[in-house]
Structures are given as C-alpha cells and as structure tokens.
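S.K.: Here is my input, please return the structure:
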Amino acid sequence: MKRILILLLPLMIWSTSAWSKEYQYEADVKGMVCAFCAYSVSKNINKLPGIVKDSVDVSLKKGEVRFRSTSRVTQKTLEPLFTKSGFTISGLTETEVKTTSSMSSKATPTLELNFPGTDTDRFEPVIKAIGNIAATGPSRIEIEAPESLEMEILKPLLLGRQQVIKVEFIPVKQKSIRLRLFDAENE
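M.R.: Next up, the predicted model:
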C-alpha cells in the first residue's frame, strides 16, 4: 500500500501543476515614451503575486502591456502601480489559458560579462553597447549587481531608447556586476 501511495503521489502533484490555470492579460498604457518607462512598468507588474516570470511584454509603439499570471489580476489592482510611475492603464482584458507544463528549460546566454567591482562609470561604454545589441532584436538582459547600482546601470542601458528591452535586475550582495544577454528567439 505504501508503495502505491509513493508511486501515485508524484503523479498527483504533476497532474495538478501541469494543467494549472493561467491568465493572459492585455491593457492599453498611456504616458510611456522610452525603454526606461517600459522597464518601470514591467518591474511594477512583476511585483504582483502570481505573475509568470518573463511574461511581461511592453510595447511602446502600440502603447500596451501583456502578461500572464497564475492568479487573477484586476484593473483596480494595476492602476496604483501605473499612476505611481506617471502612466495610466485602461481596457484590461483577461483570457484563461491552459498551461501544459510549469517546467522551463534554462536558457544559455548569448553574451555574459562579469565586471569586477562596482565602478559603473568605468563600464558605461560597454553597458551602452550591450543596450545597442539588445535593441536590434528580441532579447532579454539579466543584471546581477548590488541593489544600490540599479539606476546607475539602467540609465545608460535604457534611457532615451525607443526600442523596448526586457531587463531583469537581480539584487545581490557581492561587489561585482554581471550582465547576461539572451536571444529571446532561442528561449
């Protein structure tokens, strides 16, 4: 009997997570003018519980945002996140989507750079160049650095750009900067 339970337990866990509900959301956003605005919107949405990692997609040209969540999100929940950043949101739509698996493969970065220390002025030309590369096509950048450096790194990377770049900033304790560029088409 114990063997049967041990064999059935993983199957039961897999069956509930493999077919879990997920919701796709789309909304219009007014007030965004550059990639830094898009980063701000994306970062605020990712703070909500249940948001699927890397699902937030912001379009400056269309003035819209799309994302997926494992829990329901209302426009009333989103509005304070947007008004705090100086944007307005309207026309939120929800579509229920069945997911077939919650497992994702770990992508290999196209480019990975490790900068010793935290002197962002010294590495600013390289950070700008990575932003230029990322802006040429669908890509994603992961940044690991001390939390106090977030804006110093993001300004040369995003400020004034018209192309949206997906960026994930991961605060770490070590005194170094790690940039990883991923080709979104190969993820």
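
S.K.: make it CA atoms for all contacts and neighbour counts henceforth
M.R.: Fine.

S.K.: For residue 55, which non-adjacent residue is closest in space?
M.R.: Distances taken as Cα to Cα, 6 or more residues apart in numbering place residue 67 nearest to residue 55, at 5.0 Å, with adjacent residues excluded.

S.K.: Please apply the same query to residue 26.
M.R.: Using Cα to Cα, 6+ apart and skipping the chain neighbours, the partner closest in space to residue 26 is residue 66 (4.4 Å).

S.K.: That neighbour: what secondary structure?
M.R.: Under DSSP: H, G, I helix; E, B strand; the rest coil, residue 66 falls in the strand class.

S.K.: That one: neighbour count?
M.R.: When neighbours are counted by other Cα atoms under 10 Å, residue 66 registers 17.

S.K.: Okay, helices next: where are they in this structure?
M.R.: 2-18, 35-46, 75-84, 120-135, 150-158 (DSSP state H).

S.K.: Output these in TSV, with distance to residue 98 and mean neighbour count appended to each entry.
M.R.: Formatted as TSV, these follow (distance: least, Cα to Cα, whole Å; neighbours: other Cα atoms under 10 Å):
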stretch	distance to residue 98	mean neighbour count
helix 2-18	9	11
helix 35-46	21	21
helix 75-84	22	14
helix 120-135	31	16
helix 150-158	34	19
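
S.K.: Let's compare: structure for the following, please.
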Amino acid sequence: MKTPYPWLAGLILLWSATAAAGGMRYELRVDGLSCPFCTYGIEKKLVNTRGVTGVEIDLDRGVVVVKTREGVTLTEAQLKKLVDDAGFTLRGVKVSLETQQQ
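M.R.: Next up, the predicted model:
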C-alpha cells in the first residue's frame, strides 16, 4: 500500500520529537569535587542561576549535571565562571537536549 502523503509521516515524526524535547542538559567534568560539603557550594551557585531547573552531582565521577528550562541555554563561558566562582575547575562540557524520557 502506498502512503498518500509521505511528507505527512515525516512531519508527524518531527513534531513528536520536538514535543518530547525540554530544556538543555549540561554534563560538566569538574576537578576538586571530593566531599558532600564541596558539592554544596557548586550546587548553590548553579541552582541560583536563572533558568536552571536541576543540578545532580556524582562525586565518584567528578560530574555535575545541570538541567535548564526550555528556551534557556548556557554558554561554556558562563558555566566556567560559575564553576570557577565556586572554587573548582571546569575540565569539559557535554551538551545535550533534555527529553521527557530522561
């Protein structure tokens, strides 16, 4: 059976992918995270940043995950300043689109 409107199937797929999208997800590799008390300072800096909806910290891996509202983006320079101001060193940033499934 031939699809009468093949472009419609593509449009529906694109719409569903966009509908599932949320804000951004930033995975920061941070040097100096060694204890729960250390994490409080960086978490406080990040949570008080406009548009940030959540912060998760993995001490074992030295990773801080920052999630933002839809439409809010943070630059690497902004993230570096926030991490530096908290007394840590930013070693890398991995950016992805936050989806409702995550």
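
S.K.: for the helices of structure 1, which one sits closest to residue 25 of structure 1?
M.R.: Of all the helices of structure 1, helix 75-84 sits nearest to residue 25 of structure 1, with 10.2 Å by Cα to Cα.

S.K.: got a list of contacts for that closest one?
M.R.: Contacts to helix 75-84 of structure 1, defined as Cα atoms under 8 Å, 6 or more residues apart in numbering, come from residues 41, 44, 45, 88, 89, 90, 92.

S.K.: Now for residue 98 of structure 2, how many residues are close by?
M.R.: Residue 98 of structure 2 has 18 neighbours, counted by other Cα under 10 Å.

S.K.: and if you look at residue 34 of structure 2?
M.R.: Using other Cα under 10 Å, residue 34 of structure 2 is surrounded by 11 other residues.

S.K.: ok, now residue 13 of structure 2?
M.R.: A count of nearby residues for residue 13 of structure 2, using other Cα under 10 Å, gives 11.

S.K.: and if you look at the one 4 residues further on?
M.R.: For residue 17 of structure 2, the count of nearby residues is 11 (other Cα under 10 Å).

S.K.: From residue 27 of structure 2, how far off is it?
M.R.: Residue 17 of structure 2 is 22 Å from residue 27 of structure 2, where distance means Cα to Cα, to the nearest Å.

S.K.: what's the closest non-adjacent residue to residue 140 of structure 1?
M.R.: Among residues not flanking residue 140 of structure 1 along the chain, residue 166 sits closest, at 4.7 Å (Cα to Cα, 6+ apart).

S.K.: Can you find the partner of that neighbour in structure 2?
M.R.: Aligned by TM-score structural alignment, residue 166 of structure 1 pairs with nothing in structure 2.

S.K.: In this structure residue 166 of structure 1 contacts residue 39, no?
M.R.: Yes: Residue 166 of structure 1 lies in contact with residue 39 (Cα atoms under 8 Å); the separation is 7.2 Å.

S.K.: Next, format the helices of structure 1 as a markdown table and append distance to residue 141 of structure 1.
M.R.: Compiled in a markdown table, those are given as follows (distance: least, Cα to Cα, whole Å):
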| stretch | distance to residue 141 of structure 1 |
| --- | --- |
| helix 2-18 | 28 |
| helix 35-46 | 11 |
| helix 75-84 | 23 |
| helix 120-135 | 8 |
| helix 150-158 | 10 |
